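Engineer: Fold the following and give me the result.
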Amino acid sequence: MVNRIDFDRSDSMFQPAGLLGWERAMIDAAIPSPELDHAPIWTESSPPDHVRNGPNYVNLASGLVIGLAVGCGGGVASMLGVAFGGFVILGSVLFVCVVAAAAAFREQRRRVESTAWSAAQHAKFVQRQTEWRRRVHLHELLETQRVSNSPMWYPIAPHRGFEGLDIFGGGIDGWRCILATVGTSLLRAEVAITVLDFTERELADGLATFVSRLGCPVMRVELPHQCSPLDLFGPLAVNDLAEVVAESIASTRRTHPDAAVLRRRDVGLVKSVAEQLNPSLPVTFARLAAGLRILRRIAHEDSRLTRDEVGRLSGLIDIVGTGDRVREEMEYLSSLFDLLADGTPDSPPSPPPCPSTGLLILSTGSAIDERKTTTDHLVFHRVLHSLRRNAEISSGHVLIFALPDRFDEVGVMAMIRHANRNNIRTIMMAPHLRDGMRNLLGSSGNPTVLMKLNNADGARTAGEFVGHGYKFVRSQQSWQGGSTFTHGWGQSLSTSNGATETLGTSTGREDSTSISTSGSPTTLANSRGRSRGSNESTSWSRNYSFTDSVNDSIAESINTSDTDARVYEYTVEPTTVQSLEPTEFILVDTGRSRRVVLGDCNPQYAFMKRVSRQPRSHS
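Structural biologist: Predicted coordinates for the structure are as follows:
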């Protein structure tokens, strides 16, 4: 992951301090220009009157008529022999020519002016259309630039500044990314960081690479191989040593019914042995185990103890080593210290000082589970002791501790409480939300980061912590359909008969008389005629009609109904928590107002383009 990142990019950014990751923003699509549907339209307009109107043909016609009348008068006069008539004819012809020429000139000028006016109107339209296209293109260009240059990712940081952080869930990759992101942003603000890595997975390697590229000092200490947990940050006084050892052992057996009694017994035993050791020599687990052997009467001398130390311890045998339970506890402590001594160097180097700047990584590891568990608790309670005494770790420091599965909530809450009292900010990383760890959810008052939780109970607890909200969901959906088919058939036959008979009689008479006077004598002629007739007709008719009909009808009906109900459900479903990507997280920030944000802690976003430098404002 780190090798693919270009640290030399000038636009790389890990800010503000306490940066957790980045959230993706939805960019509004390009908005069309409001003038897009209002393009200029060419419309033919009427030209002005002096351009639209041509020559006055009425006046022209009147002049021509007058000229022709005068010419005709002159012609008549010339026929009658009057000399003046010739001049009249010549004047009439000239008058008609002048009138016609004037009309032609005015028509030509009108056409030129009309053409020029139309060209000017079209030029204005082209100019308006060009201006419209320019405005639309400019709007589209600005929208395209807005969409292409708008930030896609905004940094996520607590509203009230970084005062601490509680991280629950997530895998190794997610923890590495969020450590690299948060840690780099804090170190850029010149804050010293101490990491307690109990996972044996080198969680802070990515952060160390980032920090070294930034030019900050990095120190790594592997416990207990490079340093004894008891010597962390410097040697302890006898009373403090006994308390740290007893509390570390007690935290591994809190479910024991006599846990409190055993703790006080361990304090007494460790203190009794440590007080008899030479203060000029370091107190190691090997020397403590040797001292317990002396008290148990198993050995009368040991190469790891001086003669004076053996003598002083021998004087406590009858005082300390009485009682079966005491002897059982001494046996347990002796074997435990021997186990711890096997992983500790015989001559450990000088303990690492708590840095005032840069990064200090304290990691634990062992092939034996019991030694690893006890070492984790010893380192944890050694740091807790420094916080209680307000020693070694300076104010303004940032303490990060990645917990394994075996830690309970009592020690973790004590660590956070004492760190806050000393103005030391903490980042607690818990792998699950089982058992007592769920009691830590929201207890510190710090912003909470929820990463992927595969366990169903843990995901449900995370969903409950995020909260519930009202929303409308589809509660009922119904569908009802039906169809109807109707078939009909019918036949009909009709017959009609008819008969018609017609009888008729006609009678006629004609009389005529004629008189002839031509010639002589006059003749008179009469004629008369009569006619009579009759007719008879009969007709028959018969009609048949046959009808055959078939009727089919189909009817279909479909009814659907949806019902939405207002419900009070998870704001973030547990399945969403289970399906998060390794670097995704849900931030629950209780700053000025409670907000829930989905983000990604992959540090590569800091080196990408279109990443904002300022957090996104949430209304």
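Engineer: all contacts plus neighbour counts: C-alpha atoms, from now on.
Structural biologist: Fine.
Engineer: now I393: how far from G67?
Structural biologist: 126 Å (C-alpha to C-alpha, to the nearest Å).
Engineer: Oh, that last question was meant for R135, not what I typed.
Structural biologist: 63 Å.
Engineer: and what of P404?
Structural biologist: 125 Å.
Engineer: if you count what's nearby, which of the two comes out ahead?
Structural biologist: Set side by side, P404 and G67 show more neighbours around G67, with 22 against 17, by other C-alpha atoms under 10 Å.
Engineer: hang on, that one is in a strand, isn't it?
Structural biologist: No. Looking at G67 with DSSP: H, G, I helix; E, B strand; the rest coil, it is helix, so not inside a strand.
Engineer: was I right about it contacting V96?
Structural biologist: Yes. Applying C-alpha atoms under 8 Å as the test, G67 and V96 come out as touching, 6.0 Å apart.
Engineer: what touches both of these two?
Structural biologist: Residues touching both G67 and V96 (C-alpha atoms under 8 Å, 6 or more residues apart in numbering): none.
Engineer: how about the strands in the stretch 151-300 of the chain?
Structural biologist: Applying DSSP state E, counting those that start in this stretch to the stretch 151-300 of the chain gives strands spanning 153-156, 165-168, 193-197, 218-223.
Engineer: Redo the ones you listed as a markdown table? Include distance to R425 and mean neighbour count.
Structural biologist: A markdown table is the format used below for the strands of the stretch 151-300 of the chain (distance: least, C-alpha to C-alpha, whole Å; neighbours: other C-alpha atoms under 10 Å):
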| stretch | distance to R425 | mean neighbour count |
| --- | --- | --- |
| strand 153-156 | 18 | 24 |
| strand 165-168 | 8 | 24 |
| strand 193-197 | 10 | 23 |
| strand 218-223 | 19 | 17 |
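Engineer: who wins for proximity to V550 among those strands?
Structural biologist: Ranking these by proximity to V550 (C-alpha to C-alpha) places strand 153-156 first, at 72.2 Å.
Engineer: what helices or strands is that closest one leaning on?
Structural biologist: strand 21-24 (3 or more C-alpha pairs under 8 Å, 6 or more residues apart in numbering; DSSP states H and E).
Engineer: List the contacts of the strand it packs on.
Structural biologist: By C-alpha under 8 Å, 6+ apart, strand 21-24 touches 152-157, 178, 181-182, 597-603, 605.
Engineer: Excluding covalently adjacent residues, which one is nearest to P582?
Structural biologist: In this structure, P582 finds its nearest non-sequential neighbour in G174, 5.0 Å apart by C-alpha to C-alpha, 6 or more residues apart in numbering.
Engineer: ditto for E275
Structural biologist: Excluding the flanking residues, the one nearest E275 by C-alpha to C-alpha, 6+ apart is V238, at 6.5 Å.
Engineer: structure for this one too, so we can compare:
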Amino acid sequence: MTTPVPVSDHLPKLATPGERLGWIFNDRNLYLRKFMEPVPQPAAAPQHLFDKLSRAQHNLTKKIFQVAGGGVGLALLISCCGGSVGASSNGGAYGFLAFLAFAAGIGGAVWLGTAPGRIKAEIAAAQQQLQYQYQQAYAAWDQRRQHHEYQQRQTVDAMNEWGAATPSNSTRRVDIIGGTTYGWEAVLTVFGGSLLATRGPMVLVDFTGEALCGELLTLASMTERTVQQFRLPSEMSRFDLVGGLGANEFVDCLVESMFGDATGATRAERSQDTMLLREVCAVLEPQISVGRLLAALRVLTDRPVQAALTPDEVDRLLDLQPDEVRRQMHQQLRRIEAFLHPLEEMGSESAAPGDADLTCVIAEGDRRNAQAELLKDLLVQWLARRVRQESGPMGSLVLIGADEVNHRAIENLSTLCERRGIRLVLFYAHLREHTLQTIGGGEVALMRLGNHTEAGQAADFIGKGHKFVLSQLTRTLGGNETHTLADTYGESETHGGSSGWSRSHTSGHGGGSSTYSSSGGTNWSQTRNWSQTESNARGQNWSDAQAAQRVYEYTLEPRVLQDLPEYAMVLVKSEGRGAVVQAVEVNPDIVTLPRVSMQPIDLLPLPDRAEAVHPATRQPSQVTASQPEPLAAHDTAAQDAATALNGWGNAVPQQPQYQQQQQPYQGPWGGRQ
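Structural biologist: Predicted structure coming up:
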């Protein structure tokens, strides 16, 4: 980025030990618990007082008349008795008794008439006393409730609201995919500052050409750490990527960088270039550099006057091949020269960069030209050699814009850093095919992915969760009944008869005789038969079936990745034998907020949903992406499907009832048998 990075007072706070990719928001209000004591309810007046009032009001007028009438009647009766006595001495007594009877009747009537009022006053007094007791109980309850809420608020206010998001200790590599340059700059400031404070010296290579490490450099300077910065190719003379290499290593490094991962290159071409450069370097030893190699190539292309070479070296180079062979190799030599020409000034002022707490190498210019690609490959090889040789202390290695780095080189770097305990951090701008071949060697952090195809691939990488849904319901109920009644009737009648007569005559000398006979006969027969056949067949069938289908859904929808804020990150993190997805904020200004922890927060169990003020089953900033199941896991398909529609698959339907109407048998002539 070309704009200067403002100096902020909170930057040194980021250089606190403990690796942090950012912070996870943990809603402390989810831990608030309700005051479970029920609210006191006002008690009602005793029921017996209402029953007493009901009895007093029942037929009140009738009772008053009965009591008053009884007293008056008794007074009249006594007065009559006293009148019959006359003027005897007992007359005054009868008058007094009559007065008492009259007064008792009237007094009783008055007592009955005022009884409801007295009972109501008694009820009002009881209700007033109960209301006072209720107010006292409610005040005490409200005081306990306020004390409970105060304690809950004090407990929650003591909790940290932002906890550090850290990579797992078991992984050495972090891949950050997607995002904008501003988001990357924030990650570098937060994560880079923690790496410097935790792991020590860092080497950072920026292939974007935007100098995203500016704020990190400011942080390192403010925390009194040594810093060195190189911009390539403008400062190539101060930075020798091949310094200190032997002839074979020098040649292998150049050939690998020239061909890279080009698919059109053949092994024959690589072998020829390797053999040619080794022969040339054998002449240039022990002082081998890119500038001297270019001078040797120019000698072989008939430009013998080179200040970087001695006359003896020129003669030896010309003696390597006959003139005819050199002319045949002219095209090959010029191709190699074209590759190496931009690097001619490399290391002319300094052999190699020294050791510093933060070493930043920034690749400037167009990243698509041949020089940038060659420089990129040389930088990656220089990093691999530095990690392998352990020439200087290194705690972390950061590559920004690793999209176009050969995946074989990335895998080599990852293996070297893993074996030496170095944290490797790779930033990829896109999730393309070659990136998919590389990621997964460690933990993966996803930032905004604008392209829907890349967002879909990222969602597939995070994974899918399965659940059972009710997909089909079938309920059939049927029955059949067959009733067959058959009558068979048959009758036959036969008539027959015979008749005949005969006569015979006999004559002789003695006389004659004659005989006459006749015979006749009649026969008659009648046959009648009938039969009835009855058969009944009844069948019934029913079924109540349901089908549950296992479906897979994204743990995180692709649209969510496309709509992520600029300073947001989704971290796919290993946890135990499973994986979790965490929502991470990478804004460096979060460090200025209250209740921010620079270390991870151990999440406490959330209260039960019935007890929680804000019911929740988990913290919304974290979701489990995968959890291993035992081999004999309990099959919950039937349970999940049964809850989809209440009543299906649980109750056996009533079997159909068929009414059988038996007809009485009728004989062949319609009579009942």
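Engineer: How close are the two chains, by TM-score?
Structural biologist: After superposition, the two chains reach a TM-score of 0.64 (TM-score structural alignment, normalised by the length of the first structure), with 447 aligned residues with a C-alpha RMSD of 3.7 Å.
Engineer: hang on, the earlier thing: what's the match for the residue nearest to P582 of the first structure in the second structure?
Structural biologist: Residue pairing (TM-score structural alignment): G174 of the first structure is matched to G183 of the second structure.
Engineer: and the helix of greatest length in the first structure, what does it pack onto?
Structural biologist: Assignment by DSSP state H gives helix 84-149 as the longest helix of the first structure. Packing contacts for helix 84-149 of the first structure, counted by 3+ C-alpha pairs under 8 Å, 6+ apart, involve helix 49-52, helix 57-79.
Engineer: distance between the longest one and the chain's centre?
Structural biologist: Taking C-alpha atoms, centre = their mean, to the nearest Å, one finds helix 57-79 of the first structure lying 94 Å from the centre of the chain it belongs to.
Engineer: same check, this time on stretch 472-486 of the second structure
Structural biologist: Using C-alpha atoms, centre = their mean, the offset of stretch 472-486 of the second structure from its chain centre is 47 Å.
Engineer: Likewise for stretch 460-480 of the second structure?
Structural biologist: Worked out by C-alpha atoms, centre = their mean, stretch 460-480 of the second structure lies 20 Å from the chain centre.
Engineer: now stretch 99-107 of the first structure
Structural biologist: Relative to its parent chain, stretch 99-107 of the first structure has a centroid offset of 79 Å by C-alpha atoms, centre = their mean.
Engineer: counterpart of that stretch in the second structure, which residues?
Structural biologist: Using TM-score structural alignment, stretch 99-107 of the first structure pairs with nothing in the second structure.
Engineer: Please identify the buried residues of that stretch?
Structural biologist: V99, A103, E107 (16 or more other C-alpha atoms under 10 Å).
Engineer: what's the answer for stretch 398-413 of the second structure, then?
Structural biologist: 398-407, 409-410, 413.
Engineer: cool, stretch 571-589 of the second structure as well?
Structural biologist: By 16+ other C-alpha under 10 Å, the buried positions in stretch 571-589 of the second structure come out as 571-575, 579-588.
Engineer: for stretch 267-279 of the first structure, same thing?
Structural biologist: By 16+ other C-alpha under 10 Å, the buried positions in stretch 267-279 of the first structure come out as V267, G268, L269, V270, K271, S272, V273, A274, E275, Q276, L277.
Engineer: Would you state the helices of the stretch 1-150 of the second structure in chain order?
Structural biologist: 47-57, 60-85, 91-157 (DSSP state H, counting those that start in this stretch).
Engineer: Summarise which helices and strands the shortest one is packed against.
Structural biologist: With contacts defined as 3+ C-alpha pairs under 8 Å, 6+ apart, the packing partners of helix 47-57 of the second structure are helix 91-157.
Engineer: and L76 of the second structure, how many neighbours?
Structural biologist: L76 of the second structure, neighbours per other C-alpha under 10 Å, totals 17.
Engineer: which residue packs closest to it, ignoring adjacent ones?
Structural biologist: Among residues not flanking L76 of the second structure along the chain, A98 sits closest, at 6.8 Å (C-alpha to C-alpha, 6+ apart).
Engineer: Count the residues that sit near the one you found.
Structural biologist: Other residues close to A98 of the second structure by other C-alpha under 10 Å number 24.
Engineer: do the same with A211 of the second structure
Structural biologist: Around A211 of the second structure there are 22 other residues, counting by other C-alpha under 10 Å.
Engineer: Likewise for S494 of the first structure?
Structural biologist: Neighbours of S494 of the first structure (other C-alpha under 10 Å): 9.
Engineer: what's near enough to touch Q131 of the second structure?
Structural biologist: P42, A43.
Engineer: Mind doing that once more with 10 Å?
Structural biologist: Counting by C-alpha atoms under 10 Å, 6 or more residues apart in numbering, Q131 of the second structure makes contact with Q41, P42, A43, A44, A45, A125, A137.
Engineer: Also A25 of the first structure?
Structural biologist: S150, P151, M152, W153, Y154, R616.
Engineer: And L440 of the first structure, by the same measure?
Structural biologist: D166, F168, D408, E409, V410, V412, M413, M428, A430, L433.
Engineer: same deal with W524 of the second structure?
Structural biologist: Contacts of W524 of the second structure (C-alpha under 10 Å, 6+ apart): E493, T494, H495, G496, G497.
Engineer: With neighbour count, secondary structure and distance to V205 of the second structure added, can I get these in TSV?
Structural biologist: TSV is the format used below for the contacts of W524 of the second structure (neighbours: other C-alpha atoms under 10 Å; DSSP: H, G, I helix; E, B strand; the rest coil; distance: C-alpha to C-alpha, whole Å):
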residue	neighbour count	secondary structure	distance to V205 of the second structure
E493	9	strand	125
T494	9	strand	128
H495	9	strand	131
G496	9	strand	134
G497	9	strand	138
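Engineer: mind checking how far stretch 316-330 of the first structure is from the chain centre?
Structural biologist: Distance of stretch 316-330 of the first structure from the chain centroid (C-alpha atoms, centre = their mean) equals 66 Å.
Engineer: should've said stretch 292-299 of the first structure
Structural biologist: For stretch 292-299 of the first structure, the separation from the chain centroid amounts to 68 Å (computed by C-alpha atoms, centre = their mean).
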